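In: turn this into a model:
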Amino acid sequence: MKRFTTSLCLALMVAGCSGTALADSIKGRLGITGRLGFIAPAENDFDDRKLETDAGFIGGGGVIYGITDSLAAEIEVTHTEFDAEGVSGHDEGNFEVVNISMGGQYRFLMPQTRFVPYGGCGLDVLIGDYTRPSGKDAHVDTAIGVHISGGVDYFFNRQLVFTAELKGIVAPEVDMSAEGTSGNFDPSAIVGTVGVRYFFN
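Out: Predicted structure coming up:
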């Protein structure tokens, strides 16, 4: 039994080291990412009323490409929905936001580990929609913002990676209008996600 336990531990160490050697760099490699998580959106106003927004779910995916050992470029598209309430707690409809995000990562290569922390920043195109309690859609202008992010990748093997990320999005308020009334939509938010990356090569 002791010999079996020793052999098993040795095999796991060898597997871990071999996986690490393949996991530390994505230079010249293309991958796809799928994400799911939460969003804490900013508050908005409509028809001179403050709209308190609830946290919502967010999901999406994109592609990532390793330029060098430490630099990577990525494009992701996410979709989220969240409800809005008036100050007295009554329903004020719901928002939808599609975020087309383009940016880069700086990846911190960690020897002898499967973990690769990273930091990123980039540009966001935020396409919003606001549905009033009456069921009618409001027109919401498209916003351009920026993001800063931090996360970590964990390499199960050369192709399959678990990823977790926290992102802050900052964008100026844009106009929205419906049924002869108007307001301001603030697309800024804090987003936390987990997901999976798969590299083809």
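In: going forward, measure contacts and count neighbours with C-alpha atoms only.
Out: OK.
In: find the nearest non-adjacent residue to Glu76, please.
Out: Gly62 (3.9 Å; CA to CA, 6 or more residues apart in numbering).
In: apologies, that question was intended for Ala73.
Out: Closest to Ala73 by CA to CA, 6+ apart is Gly104, at 4.3 Å.
In: this one next, for a side-by-side:
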Amino acid sequence: MKKIVFLASLVLMLAVGSGSALADSIKGRLGVTGRIGFLLPADSDFENLKLESDAGFLGGGGFIYGITDNLAAEIDVTRSEFGTNRVDGRDEGDFGITNISLGVQYRFLIPQPKLVPYAGAGLDILVSDYKRPNGFNADVDTTVGVHICGGIDYFFMKQLALNAEIKGIVAPQVDIHAPDGSGNFDPSGVSGTVGIRFFFN
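Out: You can find the predicted model right below:
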């Protein structure tokens, strides 16, 4: 275990220490982000049955704009899909969430300018759908939630950065209406993504 930690630390130090200072600030710069990852969704219920949610795939992208050296505005649109099961393992259909996320980042300018950690928060418009195992498409209400996030950008070129981010979303439960019953869907969850940012200027 100690060897693994040592090797991981060594790789991180080499990655951080390599190259010249390129991207300590994105002030006045517009960028586009593409990202993929996973979602750990909350559990929901349907007709008094608890629906245990599987981890799901998440993908999407958006735009980021540097307002000042430390503040940036971001808009992202992502899509996630995941299956659900009863406690006994029986399939209970698939949910999908389209998240229109509006947020602000505080970007920390550290001595190594190629590496920029950040923390952020914002609002999320969550448009959800649910396909029952019998093929029925249920109506799921749209809702608004909030998120907090933390991440890091690593600039290996002036206009190109690798991104990693963890985001937690909290939102109220919404109603599910289907031909075979009704229930409550919880669109809250935690996501982890990796991606690339490209800055136009």
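In: circling back: contacting residues for the residue nearest to Glu76 of the first structure?
Out: Contact analysis of Gly62 of the first structure by CA atoms under 8 Å, 6 or more residues apart in numbering lists 32-34, 74-77.
In: Gly168 of the first structure now?
Out: When contacts are counted by CA under 8 Å, 6+ apart, Gly168 of the first structure touches 147-149, 188-191.
In: what separates it from Ile75 of the first structure, distance-wise?
Out: With the distance defined as CA to CA, to the nearest Å, Gly168 of the first structure ends up 16 Å from Ile75 of the first structure.
In: before we move on, the earlier item: work out for me the element the residue nearest to Ala73 of the first structure sits within.
Out: strand 91-107 (DSSP states H and E).
In: that strand against the second structure, how far on average?
Out: Following superposition, strand 91-107 of the first structure is found to deviate from the second structure by 0.3 Å on average (mean CA distance after the TM-score superposition for the first structure).
In: and that strand, how far from the chain's centre?
Out: On the basis of CA atoms, centre = their mean, to the nearest Å, strand 91-107 of the first structure sits 8 Å off its chain's mean C-alpha point.
In: packing partners of it?
Out: Contacts defined by 3 or more CA pairs under 8 Å, 6 or more residues apart in numbering; DSSP states H and E place strand 91-107 of the first structure against strand 71-85, strand 115-131.
In: redo the ones you listed as TSV? Include distance to Glu92 of the first structure and mean neighbour count.
Out: Formatted as TSV, these follow (distance: least, CA to CA, whole Å; neighbours: other CA atoms under 10 Å):
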stretch	distance to Glu92 of the first structure	mean neighbour count
strand 71-85	5	19
strand 115-131	9	20
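In: turn the contacts of Gly62 of the first structure into CSV, columns for distance to Asn184 of the first structure.
Out: Below are those laid out as CSV (distance: CA to CA, whole Å):
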residue, distance to Asn184 of the first structure
Ile32, 35
Thr33, 32
Gly34, 31
Glu74, 30
Ile75, 28
Glu76, 26
Val77, 23
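In: circling back to that earlier point, list the buried residues in the strand holding Gly104 of the first structure.
Out: 92-107 (16 or more other CA atoms under 10 Å).
In: now do the contacts for the closest residue to Thr193 of the second structure other than its chain neighbours.
Out: Using CA to CA, 6+ apart and skipping residues adjacent in sequence, the residue nearest Thr193 of the second structure is Gly37, 4.1 Å away. Counting by CA under 8 Å, 6+ apart, Gly37 of the second structure touches 57-59, 191-194.
In: one more pass at 10 Å, please.
Out: Listed by CA atoms under 10 Å, 6 or more residues apart in numbering, the contact set of Gly37 of the second structure reads 56-60, 80, 164-166, 191-195.
In: please apply the same query to Thr193 of the second structure.
Out: The contact partners of Thr193 of the second structure, by CA under 10 Å, 6+ apart, come to 34-39, 57-60, 151, 163-167.
In: what about 7 Å?
Out: 35-38, 164-166 (CA atoms under 7 Å, 6 or more residues apart in numbering).
In: equivalent analysis for Gly60 of the first structure, please.
Out: Gly60 of the first structure is in contact with 34-36, 77-79, counting by CA under 7 Å, 6+ apart.
In: please redo it, this time with the cut-off set to 8 Å
Out: Neighbours of Gly60 of the first structure in contact, by CA under 8 Å, 6+ apart: 34-36, 76-79.
In: which residues touch the residue lying closest to it once chain neighbours are set aside?
Out: Spatial nearest neighbour of Gly60 of the first structure, excluding adjacent residues (CA to CA, 6+ apart): Thr78 at 4.1 Å. Residues counted as contacts of Thr78 of the first structure (CA under 8 Å, 6+ apart) are 58-61, 98-100.
In: with Leu126 of the first structure instead?
Out: Contacts of Leu126 of the first structure (CA under 8 Å, 6+ apart): 97-100, 142-145, 187.
In: and which of the residues you listed is nearest to Asp24 of the first structure?
Out: Distance to Asp24 of the first structure, by CA to CA, is smallest for Ile100 among these, at 27.6 Å.
In: for the nearest residue to that closest one once chain neighbours are set aside, give its distance to Gly16 of the first structure.
Out: Once flanking residues are discounted, Ile100 of the first structure sits nearest to Val77: 4.7 Å by CA to CA, 6+ apart. Using CA to CA, Val77 of the first structure is found at 33 Å from Gly16 of the first structure.
In: show me what contacts Pro179 of the second structure?
Out: Pro179 of the second structure neighbours (CA under 8 Å, 6+ apart): 136, 138.
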